[in-house]
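Visitor: what follows is a predicted protein model with its sequence.
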Amino acid sequence: MSRVYLDHNATAPLRPEARDAMIAAMEVVGNPSSVHGEGRAAKALVERARAQVAELVGCSPGEVVFTSGATEAACLAIPAFATVSSAGIEHDAVLSWVQSEGADLTHLLDVNAEGVLTGTAQGESFEDKIWDDVVAMQAANSETGVLQDTMPHAQALWALKRDVRVLVDAVQALGKVPFSFARSGADFVMASAHKLGGPKGVGALIVKHGLDVTAQIRGGGQEMGRRSGTENVIGIAGFGAAAAAAKRDVDAGRWDAVEKLRKILENALAGEAKETIFVGKGANRLPNTSCFATPGWKGETQVMQMDLAGFAISAGSACSSGKVRASTVLRAMGYDDETASSAIRVSLGLETTEQDVLRFAEAWLAQERRYRARAA
């Protein structure tokens, strides 16, 4: 039987709209910085995509800075030598900045057992703890799918009247749930094209009007002087087209059907796998994401077994090494190492069918029965 792709949070399949926009952009020869007709045509593609991304995020086009991805967006938002605080549930693109500042700042913000920010830092109020330059928060967690209401925490930081900037990682939320830059409380927002059906290797940092960033890539002053280098016109055109299509899908409520499939999946597994823990089940989650752990059954083993059975899933966030490791997200939520290393993530897409979900449940439960028999 054909393979079933259930790893959309790692990367989503390229949308037809994005593919068409990229093919059309390949025929445009001009450099966006050139003033002649060919250059203006290339510039028009970039600016159209900027407007499309802005509409998805809920910001103005002038606040969109195109980058090579969300990791570069984080680097652009966080100044050199800045101190950064976040919770331990953040993606490595942000968490690595926290860890680089020393153990006393690592995992500063508290989360509860569902992975939701509590509004405290190391058990104390923000007033006593937050003295950093940047505070990073997620709109949605890539591993558990748990959603955060970042605005109340941003308001608590504003009340301190300190020069603290709020960086919101909206990579997983954009294109799956409604998102508003203004209602997020963010000064900066990270976005990535390939998480919503655009091409890999392009993303954006949203910079609140009136603020600025220090360019990490210097040169000709492209992207309003914030990110030099000739723009990736083809990738940016694909990003814009994917953003426009993703917004239409969110507005049309297409992800509601995906949420129903996620519930079908979890109910099918929970009915037999009594020892399996569904992470973040009591919190608001992305409609497509299910993270579950069977303590003692390594997540890496499950990923390989399901791969052989024809299903693409993951154990945590995709990392460049290709290695599977115990989830730092689950550890931050209070799970022990055995459970954290036993978690897998199934992330559905708009093209996922009920048959796909039930086939996966059948295959996974067969392996779960074998695991329990060996462990007995």
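Guide: Cool, the structure landed.

Visitor: contacts and neighbour counts: CA atoms only from here.
Guide: OK.

Visitor: quick one: the strands in the stretch 1-150 of the chain, in order.
Guide: 4-5, 64-67, 84-85, 109-111, 117-121, 124-125, 134-138 (DSSP state E, counting those that start in this stretch).

Visitor: alongside the first one, take a look at this:
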Amino acid sequence: MPIYLDHAATSPMPAEVLEVYTRELARRANPSALHAVGQAARMRIEEAREDIARAVGAATSSEVIFTSGGTEADNLALKGLYLTRNNGSFDAPTRPRVLTTRIEHHAVLDSVDWLADLGAEVVDLEVDSTGRLDLEAALAELRRDPEATALISVMAANNEIGTLQPLREIGQAAAELGVPFHIDAVQALGQIPLDFAEIGATAMTITAHKIGGPVGIGALLLDRSAAPTPILHGGGQERGVRSGTLDVAGAVAFAAAVELVTGDLEARAARLSGLRDRLIAGVESAVDGARLSGPRGQGRLPANAHFTFPGCEGDSLLFGLDARGLATSTGSACSAGVSRPSHVLLACGMDEDAARSAQRFSLGHDTTEDDVDALLAALPEVVEQARRAGMVSATPRWMQGAS
């Protein structure tokens, strides 16, 4: 059985969640139907919505808008809020400014770049070498022209290097200035406490498959006063914001996964932090030149350890570890198969060679000390082999010389 150290990409479904999911899949009904079977399905959807709302600190269950996942939720938040702030039009926007960082997930970055092509003015907020937002500079930028600002979007925790961001300070300032604040909390859910109401955000993205739920279901937490312009049109489900037949089985399993990871969050985070620190100390001791990316201790996600290995190609490390039964990652799974340096590491000031030498180890509910020790035993040889192979061109060999 391979040792799975890529929970940040997708976390395997625990038995408790799988049981709930498979039971629900055996039922059939559209929750919008008016017959008794349909209304029973609707009741299960609403119970799931209430469970998720309670776990993440939403004021009411109506603030949970189900989506197909994190990517859709990010797109809905950014594009929908931008349009609403600009009277539903891209023509001559009165609030063109969109504030974000360049270490966001591509679901945010690509949405922001799409808005820029249509007239938005993107303001890049600086991060330091650990990936942490320069809070003072960000607040100054937020206060510089709030009347012309459509929204600010900052992730709760970076999906590659695990850096946590100062959400409450941003939320307080954004609320005072009347600027919508969106959080991508996909990686943070189940690892750090999330309280949507306390943070003061307008919208917050979460998804199921990062916490052991099914792929294809997520949610946008949306303040009751917010009304983003829909980007999907149809039956008017989910407060008229996100049309589409609701996935009952997915929502119920999502709620079960949320309850599982948040019910004992403190103990879970402590266990993962211990494994993470064991891994970090072991890598630094066993591999010459290994460099931890992101901050240490409480400044990073409990389940994230990310290193660069000078002189190595990230893919060489990945395949070397994979051949030894260890599943790891070079970074975001959404960029898998694309031979290019991490945009996150470049934004943190690394050069391209360093950014291409990365390996992410992300832990989860089934990770053990033996798993960490197996990685530490295999890694020195894999690094040595990768260093002998050296860095390769960013252009795949089969493409070299092609016109």
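Guide: Alright, I've got the coordinates. Owing to the predicted nature of the structure, the values given are computational and were not obtained by experimental measurement.

Visitor: quick one on the thing from earlier: most packed of the strands of the stretch 1-150 of structure 1?
Guide: Compared across the strands of the stretch 1-150 of structure 1, strand 84-85 shows the largest average neighbour count, a mean of 28 (mean count of other Cα atoms under 10 Å).

Visitor: okay, that one sits on what stretch of structure 2?
Guide: Mapping strand 84-85 of structure 1 onto structure 2 (TM-score structural alignment) gives residues 98-99.

Visitor: what's the average distance of that stretch to structure 1?
Guide: By mean Cα distance after the TM-score superposition for structure 1, the fitted stretch 98-99 of structure 2 averages 2.4 Å away from its aligned residues in structure 1.

Visitor: count of neighbours near the corresponding residue of structure 1 for Leu222 of structure 2?
Guide: For Leu222 of structure 2, the aligned residue in structure 1 is Val207 (criterion: TM-score structural alignment). When neighbours are defined as other Cα atoms under 10 Å, Val207 of structure 1 has 24 of them.

Visitor: so Val207 of structure 1 is in contact with Val189, correct?
Guide: Yes. With contact defined as Cα atoms under 8 Å, Val207 of structure 1 reaches Val189; the gap is 7.0 Å.

Visitor: Ser339 of structure 2: how many residues sit nearby?
Guide: By the criterion of other Cα under 10 Å, Ser339 of structure 2 has 14 neighbours.

Visitor: wait, is it part of a strand?
Guide: No. Assessed with DSSP: H, G, I helix; E, B strand; the rest coil, Ser339 of structure 2 is coil; it does not lie in a strand.

Visitor: how close does it get to Met204 of structure 2?
Guide: Distance of Ser339 of structure 2 to Met204 of structure 2, given as Cα to Cα, to the nearest Å: 31 Å.

Visitor: what's the answer for Gly244 of structure 2, then?
Guide: Counting by Cα to Cα, the gap from Gly244 of structure 2 to Met204 of structure 2 is 20 Å.

Visitor: ok, Val382 of structure 2 next?
Guide: Plainly put, Val382 of structure 2 is 39 Å away from Met204 of structure 2 if you go by Cα to Cα.

Visitor: and for Asn159 of structure 2?
Guide: Using Cα to Cα, Asn159 of structure 2 is found at 15 Å from Met204 of structure 2.

Visitor: could you measure from Val123 of structure 2 over to Ala257 of structure 2?
Guide: Where Ala257 of structure 2 is concerned, Val123 of structure 2 sits at a distance of 36 Å (Cα to Cα).

Visitor: please apply the same query to Ala227 of structure 2.
Guide: Distance from Ala227 of structure 2 to Ala257 of structure 2, by Cα to Cα: 28 Å.

Visitor: higher neighbour count, the two?
Guide: Using other Cα under 10 Å, the more surrounded residue of Ala227 of structure 2 and Ala257 is Ala257, with 27 against 17.

Visitor: all good on my end, thank you.
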